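J.: no sequence for this one, just the structure:
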């Protein structure tokens, strides 16, 4: 019990001095019976004089709470010790519950937490409610701080990771949100939890809206690792392809990954693929692209564009196959890597993954070529062969504008095993 210089001044005070709270509808806090955990100590007469009449109104059935709200600031200013602060905060919370004003509820909860008198087993829950109310108010930094404190205090209900991530998305901070998820996901998995791919999908949408290419690559890699299905690849690679400002000879290796993951769904993607690959050089590969585009309804057999490309590849396919062995011999004899790149490209279009890998690796070793391109395609050929560890090591060496594409190929190797 609390001690005062006046013996009868405690009536009504204790009845308002605690609560049981539950969240409903996002952040509506409801009060219940006063628990026995409140340990009141010394309350000043000034505090009691200000508190008591307000508490009587707040606790009264049908009391005119709105009429005493202006007096709450005075009560807070008179609260000098922990018990007084706890009581003041609790009174504000109850008043907020009765008026339905979330800012008042939040203030009451925060004052109670600041008092240090909230029972340890309730601290995480109080912080969780503060975070929810702050979120509803659009105060996302404060929400994140409170929700993170709740998690640190042991709160693991109601998807705290997803809600904290949402504080970043609502602030249009794709980079910060993805970094947060990247940090949290290992712990979630280690604790036996599941990663909700919708967390990451929201990050991907935020990255797209912000036209943040790097964040879209991060989100795609995280998304397919969390949920390695075709839809994840579709969602991610469509955004990466839309945001990436690539020249054709760079984009083609992204489109090759899209073809491998069956995520080419637009006619323009098939046309871009054909233009970037050049049907005269990659005839066998483009023949497959044409066939898929025709089957999916992106081309018509009487379309002049389709007929022209198909005529080109039909004339070149047999010649490419016949010429491949001599190209390899020429590459082996050449002092630099240019001939090896040519041979590697032809073998790649023939789906001779092992032979193409050897040629691209030779090109990188001999030099005189774009080393990042040669290294990227060496890794791609290793991916096709299921050489996961080797592919990831190779692709990690790609820098510059091709690095993002290399990372996505490496992610494919990780989740698909080739």
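T.: Cool, the structure landed. Source: prediction; values computed, not measured.
J.: contacts and neighbour counts: CA atoms only from here.
T.: OK.
J.: Please tell me how far residue 329 sits from residue 113.
T.: As defined by C-alpha to C-alpha, to the nearest Å, residue 329 lies at a distance of 77 Å from residue 113.
J.: out of those two, which sits in the more crowded spot?
T.: Shown here are residue 329 and residue 113; by other C-alpha atoms under 10 Å, residue 113 has more neighbours (22 against 13).
J.: Confirm for me that residue 130 is in contact with residue 146.
T.: Yes: using C-alpha atoms under 8 Å, residue 130 and residue 146 qualify as a contacting pair, with a distance of 6.3 Å.
J.: more crowded one of these two?
T.: Using other C-alpha under 10 Å as the criterion, residue 130 and residue 146 rank with residue 130 on top: 30 against 25.
J.: residues contacting that one?
T.: Residue 130 makes contact with 106, 109, 110, 143, 146, 147, according to C-alpha atoms under 8 Å, 6 or more residues apart in numbering.
J.: Export those residues as CSV, with columns for distance to residue 353 and secondary structure.
T.: Formatted as CSV, the entries for the contacts of residue 130 read as follows, by distance: C-alpha to C-alpha, whole Å; DSSP: H, G, I helix; E, B strand; the rest coil:
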residue, distance to residue 353, secondary structure
106, 62, helix
109, 63, helix
110, 62, helix
143, 51, helix
146, 53, helix
147, 50, helix
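J.: top of those by neighbour count?
T.: The residue in the contacts of residue 130 with the most neighbours, by other C-alpha under 10 Å, is residue 147 (29 neighbours).
J.: That residue contacts residue 126, doesn't it?
T.: No: between residue 147 and residue 126 there is no contact under C-alpha under 8 Å: 9.7 Å.
J.: Tell me how far residue 334 lies from residue 368.
T.: Distance from residue 334 to residue 368, by C-alpha to C-alpha: 11 Å.
J.: nope, residue 106 is what I was after
T.: Distance, residue 106 to residue 368, by C-alpha to C-alpha: 66 Å.
J.: Next: residue 403.
T.: Here the criterion is C-alpha to C-alpha. By it, residue 403 lies 20 Å from residue 368.
J.: Please enumerate the helices of the stretch 301-418 of the chain.
T.: Listed in chain order, the helices of the stretch 301-418 of the chain (DSSP state H, counting those that start in this stretch) span 304-333, 338-349, 353-366, 371-384, 388-395, 403-416.
J.: And here is the other one:
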């Protein structure tokens, strides 16, 4: 009966997360600091006497920006280098050759030689390690990137790209927990400063958790993501994955689709097909009609769509009859004293856009059946839709079982929709 829209294989879920790939720093950004800082360092170096002729050629070739001459001079310099200072200068001019040729591997080699010489001035250690680590990251040498970037961090680097590159290096090296710890620290720091965290701090760890089949942790990350990026597309991507994990539970799928609707995240025709099919099967004609009309108003469902047109024709008169019956039953003691009847009546009221009237019914259902996790969950939904954010958050906090994850997501929505404190 259902037209599923969740045909994507599990291995492709990461693609749904949608985020541009991180880029390494451009070579041009790596040029100025090492080159400028080395000028001051040069006065303190004492090259060996035999290294003098090669050093003169290195200096002249660099000044002339003659890459071929610099390459030839480097060969001579490497052969004549006998001291630590000589080797430091060889590494420095390797960096210059890498700059001239836009060769990041050569630049990294030069920086490594300077770092490993032990002659790097303390004030330059952070800069050299950062760029060395950045080049290693670009070459996918994540172990080296971690080593260099951690050294840059320890030396007090203030490069804004460092946390994200180091985080991603840990993730790509298989150290997911370390990478996520760094991401969380970055998220908390940004939030504390009143700024929005980079979306990559969520997307990259989520992808790593998904690849490692650590679904609950992936969903923890995505739940945090919608707090800072509550766009319909982000909500849809997150709830899409949750639908993948539902195990075919129709009632749970229905609740997930309700949140998708509440966050304006229904953007494709198949989603409406499944939602409407579930509503009709559950006996909620009013909700089926409302969902179809929403799809038509949003332009997702063409007004001339025969399939949905037939459903509207069949369900509209039923919806009117159902609404009248529910209005008559909602306040009756017989309904309120019967947990099952109270819950089902509340479900209909929420579906036809009257969540405030559903609240006392769900409250009655919870009192009469304290272990009814669905009633507890849907009480929170009704409160959230009625604008009672604080009450909804409190209700969702009590939800356990297979709706606990969905309750956390509804909590995000409830908090976002709540009026700001005056």
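T.: That came through fine. The shown structure was predicted, so the numbers you read here are calculated from the model rather than taken from an experiment.
J.: need the helices of the stretch 301-418 of the first structure in CSV with distance to residue 264 of the first structure, can you?
T.: Formatted as CSV, these follow (distance: least, C-alpha to C-alpha, whole Å):
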stretch, distance to residue 264 of the first structure
helix 304-333, 17
helix 338-349, 18
helix 353-366, 22
helix 371-384, 18
helix 388-395, 23
helix 403-416, 16
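J.: Would you mind listing the buried residues in stretch 266-274 of the first structure?
T.: Neighbour counts using 16 or more other C-alpha atoms under 10 Å place 269, 270, 271, 273, 274 of stretch 266-274 of the first structure among the buried residues.
J.: Among those, which are located in helices?
T.: By the criterion of DSSP state H, membership of those in helices covers 269, 270, 271, 273, 274.
J.: unless I'm mixing things up, residue 262 of the first structure is touching residue 229, no?
T.: No: contact criterion C-alpha under 8 Å: residue 262 of the first structure and residue 229 do not qualify, at 10.8 Å.
J.: where does the closest residue to residue 344 of the first structure other than its chain neighbours sit relative to residue 127 of the first structure, distance-wise?
T.: Among residues not flanking residue 344 of the first structure along the chain, residue 356 sits closest, at 4.3 Å (C-alpha to C-alpha, 6 or more residues apart in numbering). Per C-alpha to C-alpha, residue 356 of the first structure is found 58 Å from residue 127 of the first structure.
J.: Show me which of those two is the more surrounded one.
T.: The neighbour comparison of residue 356 of the first structure against residue 127 (other C-alpha under 10 Å) goes to residue 356, with 28 against 25.
J.: Please list all residues in contact with the aligned residue in the second structure for the more buried one.
T.: Mapped onto the second structure by TM-score structural alignment, residue 356 of the first structure lines up with residue 358. In this structure, residue 358 of the second structure makes contact with 345, 346, 347, 349, 350, 379, 382, judged by C-alpha under 8 Å, 6+ apart.
J.: What of residue 309 of the second structure?
T.: Taking C-alpha under 8 Å, 6+ apart as the definition of contact, the neighbours of residue 309 of the second structure are residue 303.
J.: same thing with residue 203 of the first structure?
T.: When contacts are counted by C-alpha under 8 Å, 6+ apart, residue 203 of the first structure is found next to 169, 174, 177, 178, 219.
J.: Kindly recompute the last result at 10 Å.
T.: If you count contacts by C-alpha atoms under 10 Å, 6 or more residues apart in numbering, residue 203 of the first structure has them with 165-166, 168-169, 172-178, 181, 197, 209, 215-216, 218-220, 222-223.
J.: Repeat that for residue 329 of the second structure.
T.: Counting by C-alpha under 10 Å, 6+ apart, residue 329 of the second structure makes contact with 323, 335, 336, 341, 342, 345.
J.: Pull the number of nearby residues for residue 33 of the second structure.
T.: When neighbours are defined as other C-alpha under 10 Å, residue 33 of the second structure has 12 of them.
J.: ok, the residue lying closest to it once chain neighbours are set aside to residue 43 of the second structure distance?
T.: Using C-alpha to C-alpha, 6+ apart and skipping the chain neighbours, the partner closest in space to residue 33 of the second structure is residue 127 (7.5 Å). For residue 127 of the second structure, the distance to residue 43 of the second structure equals 20 Å [C-alpha to C-alpha].
J.: cool, and residue 161 of the second structure?
T.: For residue 161 of the second structure, the distance to residue 43 of the second structure - C-alpha to C-alpha - is 32 Å.
J.: quick one, which of those two is more surrounded?
T.: Using other C-alpha under 10 Å, the more surrounded residue of residue 161 of the second structure and residue 43 is residue 161, with 14 against 8.
J.: tell me the contacts of the counterpart of the more buried one in the first structure?
T.: Residue mapping for residue 161 of the second structure onto the first structure gives residue 159, with TM-score structural alignment as the criterion. Each residue near residue 159 of the first structure by C-alpha under 10 Å, 6+ apart is listed here: residue 196.
J.: Equivalent analysis for residue 388 of the second structure, please.
T.: Residues counted as contacts of residue 388 of the second structure (C-alpha under 10 Å, 6+ apart) are 356, 380, 381, 382, 414, 415, 417, 418, 419.
J.: For it, give its distance to residue 418 of the second structure.
T.: Going from residue 388 of the second structure to residue 418 of the second structure by C-alpha to C-alpha gives 7 Å.
J.: do the same with residue 128 of the second structure
T.: Applying C-alpha to C-alpha to residue 128 of the second structure and residue 418 of the second structure gives a distance of 48 Å.
J.: Those two: which has the busier surroundings?
T.: Higher neighbour count among residue 128 of the second structure and residue 418: residue 128, with 26 against 13, using other C-alpha under 10 Å.
J.: Which helix or strand contains the more buried one?
T.: Counting by DSSP states H and E, the element that carries residue 128 of the second structure is helix 122-138.
J.: residue range for that helix in the first structure?
T.: In the comparison with the first structure, helix 122-138 of the second structure aligns to the range 120-136 (TM-score structural alignment).
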